[in-house]
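>>> Pasting the sequence and the predicted coordinates here, then a few questions.
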Amino acid sequence: MKFRDGMWLPAEGKRLEYAEEVYSITEREDGKGISLLCPTRKVLQRSDSLNLSTLTIDIAAPFDGAISVEATHWLGALNPGPHFDLYPAGKPDKSDVNIKTSEKYTTLSSGSLSATVKTADHDFDIRFHATDGSKELTSLLNRSIGLAYSPATSNPMQTADMRNLDHYIFTQTTLSVGETVHGLGERFGAFNKVGQAITLWNADGGTSSDQAYKNVPLWISSRGYGIFIDTPDKVELEIGSERCCRVQTSVLGQRLKWYIIHGPTPKEVLQKYSILTGKPGKVPSWSFGLWLSTSFTTNYDESTVNSFLEGMKGRDIPVEVFHFDCFWMKAFHWCDFVFDSKMFPDPKAQITRLKKSGLVKKVCVWVNPYLGQASPVFKMAASKGYLLKRKNGDIFQWDLWQTGMGIIDFTNPEATEWYVGCLQDLFDKGVDSIKTDFAERIPTEDVKWYDSTLDPKKMHNYYAFLYNKIVYEALQDRFGENEAVLFARAATAGTQRFPVQWGGDCESTAEAMAESIRGGLSLGLCGYSFWSVDIGGFEGYPPPWIYKRWVAFGLLCSHSRLHGSNSFRVPWTVDNDDTSDQGCSRTLSKWTALKARLMPYIFSQAQESVRLGIPLSLRAMCLEFPDDPTSWYLDRQFMFGDSLLVAPVFEESGNVEFYLPKGKWTNFFTNQTKQGPGWFKETHNFDTLPLYVRENTVLVLGKWHETRTVYNYNEGVEVCLYYTTAGAKTTVVDSEGEASGVLEVGEDGQLLDQGFLQGAWHLTKNGRSASRPSK
């Protein structure tokens, strides 16, 4: 929201008051914070302290490298929940906090990060900087913290009745010359957010607008810090779009709290952010295989499902997970958890037969948190208070998406228990994973939650966290802590704990593929390790070339799923079963096999990504190369783990332009090398793309003929050394994610420890084997 009309005037209908000076500072009793009393005019004489607003600014050191800032107007205002679930693994016990006061300044230090408050000359000036003095990160200067009334008041007496007044709190942190801003959830627009106005409000808006399914109040700066805004409420940001040199954050209410987190690298920012909101959950090795969906509105039954899977097997395309989308239930009955008996008379037996056939190992089904009134279950749920109500006691209903649908009220423990019971019944039938769709359009007006202490506006975004947490923990309870897998669409801060997230409804175009990549990169910069996309695009009928280019991109995401809207995504339906080497079927087969071979690398990198709270894929280039200014603008390529660079192709011709940072890079397919930094152009068929290996990499690959996702990652592997020096190493894990051993290059260029490797493994240097070894 813009509060000003240019630099000089308030916006029409807005009254603004700013913290003009720091009048006094009080130190907290625990020695970990300070409280600033900030009048909204300079107090030059005693009478200036009357008839004016003040802002209280609390600055604290929660843990090393992080400082919280909370601005409050009226301290007596309630602060209802829900609140983000912070410190899920516990708050750090020790912190290095120091407060120093001089004649003109007070400095609060929290490990590597400090905040210095100017106390002289009636100025308002707060600087955030590295404790060692090496760098200033950002600041709060004149007219940078304030409150606003809308409509504008002309007399303080008007604030006696706030029912028709909106009250905002805002802050404006400075943007330095050349500084870029990234993150804020899965955003599909420009990767660098400077110049954009962004509203953090979950919406079902597809992938081609400024709306987002996953709004996360965290942004990362190219100057080595991040800011996490600690509220699930609607947050509005003007990122260099009201004042070009500032990021404005505003909320409707009496208080605004955020944390500034010092890296100095973006990886370190995310690692410290994970202390606040939690690390991503681990996912099992089988989940990295290919997922095949029925698609959304298509007709299917058991014979259709079997024909898909038999067709995939006949074309050498292993499928790890088969997904039943919405119409496993009757139309108008979503989501009552009852299989359509006409199409699926015995679902448990069908799933048993499906797995026994060997065509697929796992089964996933679609659910949402809504309930259509046509289902007999609706009356039961309504009578027991399981559904969200209006203020007058009616069930909240509308005809958007599902006729007369209600919304499960997860603040009611009994409703949650019932919902989990429905999930457990699915698990009894053989279901292994859940696609948790929707949860964005949660109403905020004329609603009353079972827990009436909660603020409906805050529940809008937070509902996605509750919904996914409940389903994820139900899966953990049944299958084990590290065996739970979702395919989730809506998210907010903390939802990275419940993987996997996917990118939502994209069109079947090259432009939509680029949008999806930008979305995945932005979400990854909010601490999400695992992300997927509808391969081929969701909406429409992808032409063969789009499908094949998307296959190459999709199989190099952490998770890979074929899914569409009103058309199937099995390859032979896309190109009339072109059996040539460059047809859809052969292309999909090759990329699926490549991902299987990469599993020793992928699954090892997955464990490290979870440990650090960083993305596996898509990993923004700036995470690996933060000192390269170009890396902060690259939104058409990404890293898969720390060693593989991927540049998807967006042209039917195969022409592609990409950037290699400093160093020697080896083409995975040809072993040819290029020296960065620089831009390069290549042309690719459908079975390759720019896939480059970083120098000093020890890359472990599965056997040439390996097409499975789950196997012994220590046996018969190829260990590839890419221009390594002494000390280069990699951790090899088993299919459960446990470390088997470390391969490290010694001074003589040989591997120091090989004892844990099994079978006929072999070593290659400066690339991989160019041809399949004889059996």
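Okay, I see it. Numbering: from 1, shown residues only.

>>> alpha carbons only for contacts and neighbour counts from here, please
Noted.

>>> my guess is residue 636 contacts residue 648, does it?
Yes: between residue 636 and residue 648 there is a contact under Cα atoms under 8 Å: 7.0 Å.

>>> what's the burial count for the closest residue to residue 754 other than its chain neighbours?
Counting by Cα to Cα, 6 or more residues apart in numbering, residue 743 is the residue found nearest to residue 754 once chain neighbours are left out, at 6.8 Å. Burial measure for residue 743: 24 neighbouring residues, criterion other Cα atoms under 10 Å.

>>> take a look at this one as well, against the first:
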Amino acid sequence: MATLAQLILALRSVGVRQSLQTLGYTLAKERLDRRYARSRHPTPVRQPGRLLDVKTKENSASFKFEHAYLDITIMADDLARIAWSNADSQSAKPPLPYAIARQNWAPVSAAIHQEPEQVEVHTPRLQLSVRGDGSLTFSSADGACLRQELPPQVIGKGWQSRALLRKTERIFGLGEHALAFQLRSHTFQLWNTDPGGSYGPSADPIYMPVPVYVGIHDQGSYLIFYNNYHKGQISFDALEEPEPRAAVLFEAGDLVYYFIAGPLENAIERYTELTGRPGLPPLWSLGYHQSRWGYRSAAEIQEVLDGFARHEMPLSAIHLDIDYMLGYRVFTVDTERFPDLAGLIQEANALGVQVVAILDPGVKVDEGYDVYRQGVNLGAFCRLPNGKLFKGIVWPGWSVFPDFTHPKVRAWWGEYYQRLLDQGVAGFWHDMNEPTSFSAWGKLDPPLSLRHHMEGTDGDHLEAHNIYALQMNRAGHEALQRFRPQKRPWLISRSGWAGQQRYAWNWTGDTESSWEALRMTISTVLNMGLSGFAYSGPDIGGFSGNPPAELYTRWFQMAAFMPFFRTHSAIGCAKREPWVYGEPYSQIIRQFLRLRYRLLPYLYSLAWQNSQTGHPIIRPLFWGASKISDDTLPLFEVDDAFLVGEQLLVAPVTQAGCESRNVTFPTGVWLSLWDDALYLGPGSFEVPTSLETIQVFVRAPGILPTAEGNSLQLNLYLQTENERYIPSHPSQFVLYSDEGEGYGPWRTDTWEFTQDGNSVILRWDSRGEYPFPYSGVQVRLHGAQLEEAIIDDVAVKYTADTIEIAQFHRAKLRLR
């Protein structure tokens, strides 16, 4: 039952009338769900049974068991599709290809050997063995065992898959969750869920769990993705268990999954080739965003814009929460409180600020409201089994919900985006799309018996729930492509599923305002990245609560390195613009804001790399480790630090009053971003900190590009140890540049430097038609001072560590 605090919050948020409506809805939903549960008769658990027949082709094999069928397709040298279906055709339910971006793959020649007790499938990078009882073994090309699976089990209309885990194996991924970074010893619910306005560590499930994870152990690594969006559960035994296992249970649908052999970077690249990669986002989206549930009028928005200008704090976007709507009706504007939204947006644009508007899927039941009326006429809304419209409760009161699993509904919904685009809105924020319907107790979900079109295959909400937001995001993305083809679509969504990265960013939702939630954010964003979702970030300071100045500052410092960089808070919370805490906090926050904008050349290039490879922007410290070893094991235990691309290691402060923190370094040389202090990895060091900074380190040898006014600064981090220069392998960085919007000309600038003792050779190569966007280049050395600089065979002037030059092809630098 709801707690007293939850009931009081509900009354404050929606009022007495709507709270009573919610109570009535909850009782009706309970009756529907009880009736639905009775219709799903329990059935015995069955194994596949004896193997009866095998048929093979060039790159596939089909197996007929007593109670199940198995189809294996080798899609690439390192990618196998495994599809189990129930021999009872009435229970078979293959997945719709919502998550799959690439359907056609080049033919792969796999060697398939049929033996009396098993069938072997070999490619240059993968070995797969199928035994007569339905158990499977996946191995690397050299025979190292990557994963062993027990025979799956048919459970009613669903399946359970079980696998043995190695003693050393660590598990990461599963989309968005709050339980832990390393997933062993936990059970996770696979059901997109609104946790109810506030959540902290150990909440499960939350908005966007996805059945994809990576396993890494002493023999290698792999990625596995279950293409089943029905309600499910996945568990991993603890490390100390004598015979540890992983088990995933889906309540319905065929057991279809994809196995990808490591190493990790290759597996993520292949997975995002399968499920899609984000397009390059507009440059403004990588800047700072300001938001609040409670900016109730155009005057308040203008006041915030003026505040950023007055405090000399850069701002790229301001978000409009549900306050801008007329009675919370989606796609409307309250013209009393926002009398000239287009004019307000023009004023914001003149300051370099874009405007983002929130959209919820719930449509108010109101015959005078055209979106509702037209949707009813089209048959666009979800219905109950008796054919009646389903009505739930969200912010407008009684509401209906579009069935985004129908193509005509996605197209119809998308038409309304033009209303806000015509007023200048630059991007959209999809909320409440798990989907959520308020409830006095229990889960905030629609009834499981709700009917969905499912592209003409018909299904219930048990099947459609987890892909509801994915299809809403698809509808919005396609609308932006249709109505604004010259610009890049930008959406952010609270919920989604596999493949979401093609359509929208994500944020961590309604976190509580606590130190524990700050630390939890790091794990959440890291696991999202390892699940294919590169663009994520928190509500700075937490959504629900009033963080003290130190907590907000520490959260802000960490978030300055996250892809999505936004302050947002709940209605009723104290104001949280970056200057409200006064000094010294305002100055500290201003410095990190400016640092974010200095880092945009680096971050934008990482975004471009992600569009090409799918590699996450925020990465765990073990990124690059192909397996677990004695040297790499400590990196797998770190859940409070992260890499930004290849070059930066960020170690946030996650405790109050912290004067130092332990930092674990991967193998190599690392220099402090602040003072070039040197640390050698692998190893852990206690590093001092202060309120003014968090610890950030740069990998050496390495190149970190930053914007310094109109110039580009190439920061060269050199390998030194005890004042001795260490010869190093070549270090390279590719800088991507374009207009920051649209699909026009582009360019890449590749810098590569080699250090041999006290001699450094730096080469510059350019491609593309976009003009170099900087007025000049500064080359600045870190960890050394210059003795001589020769640019394209001409000696040039320099300071102790910096050269200011125009474009060049080759620079030879001699160090003191």
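Sure thing, it's come through. These numbers were taken from a predicted model, which means no experiment stands behind them.

>>> how much space is there between the residue nearest to residue 754 of structure 1 and residue 721 of structure 1?
Going from residue 743 of structure 1 to residue 721 of structure 1 by Cα to Cα, to the nearest Å gives 11 Å.

>>> residues bridging contact with the two, i.e. touching both?
residue 698 (Cα atoms under 8 Å, 6 or more residues apart in numbering).

>>> What lines up with residue 570 of structure 2 in structure 1?
In structure 1, the residue matched to residue 570 of structure 2 (TM-score structural alignment) is residue 565.

>>> Quick check: that match touching residue 293?
No: with contact defined as Cα under 8 Å, residue 565 of structure 1 does not reach residue 293; the gap is 10.2 Å.

>>> So the two - more neighbours on which side?
Legend: neighbour count by other Cα under 10 Å for residue 565 of structure 1 and residue 293, higher for residue 293 (24 against 21).

>>> Show the contacting residues for that one.
Residue 293 of structure 1 neighbours (Cα under 8 Å, 6+ apart): 322-325, 561-564, 569.

>>> one more time with 7 Å
Contacts of residue 293 of structure 1 were listed using Cα atoms under 7 Å, 6 or more residues apart in numbering, and they are 322-325, 562-563.

>>> Which residue comes closest to it once chain neighbours are left out?
residue 323 (4.5 Å).

>>> what about the one you found, which helix or strand?
Secondary structure from DSSP states H and E places residue 323 of structure 1 in strand 321-324.

>>> Quick check: next helix or strand after that strand?
Downstream of strand 321-324 of structure 1 (by DSSP H and E), the next one is helix 347-356.

>>> what about that next one, distance to the chain center?
34 Å (Cα atoms, centre = their mean, to the nearest Å).

>>> What is the nearest of the contacts of residue 293 of structure 1 to residue 630 of structure 1?
residue 562 (32.7 Å; Cα to Cα).

>>> which residues touch that closest one?
Residue 562 of structure 1 touches 291-293, 534-535, 569, counting by Cα under 7 Å, 6+ apart.

>>> Surely the match of residue 570 of structure 2 touches residue 326?
No: at 10.7 Å, residue 565 of structure 1 and residue 326 do not qualify as touching, with contact defined as Cα atoms under 7 Å.

>>> Now for these two: what residues contact both?
Here residue 565 of structure 1 and residue 326 have residue 296 as joint contacts, going by Cα under 7 Å, 6+ apart.

>>> for structure 2, longest helix please?
Assignment by DSSP state H gives helix 4-39 as the longest helix of structure 2.

>>> So which bit of structure 1 is that helix matched to?
Using TM-score structural alignment, helix 4-39 of structure 2 pairs with nothing in structure 1.
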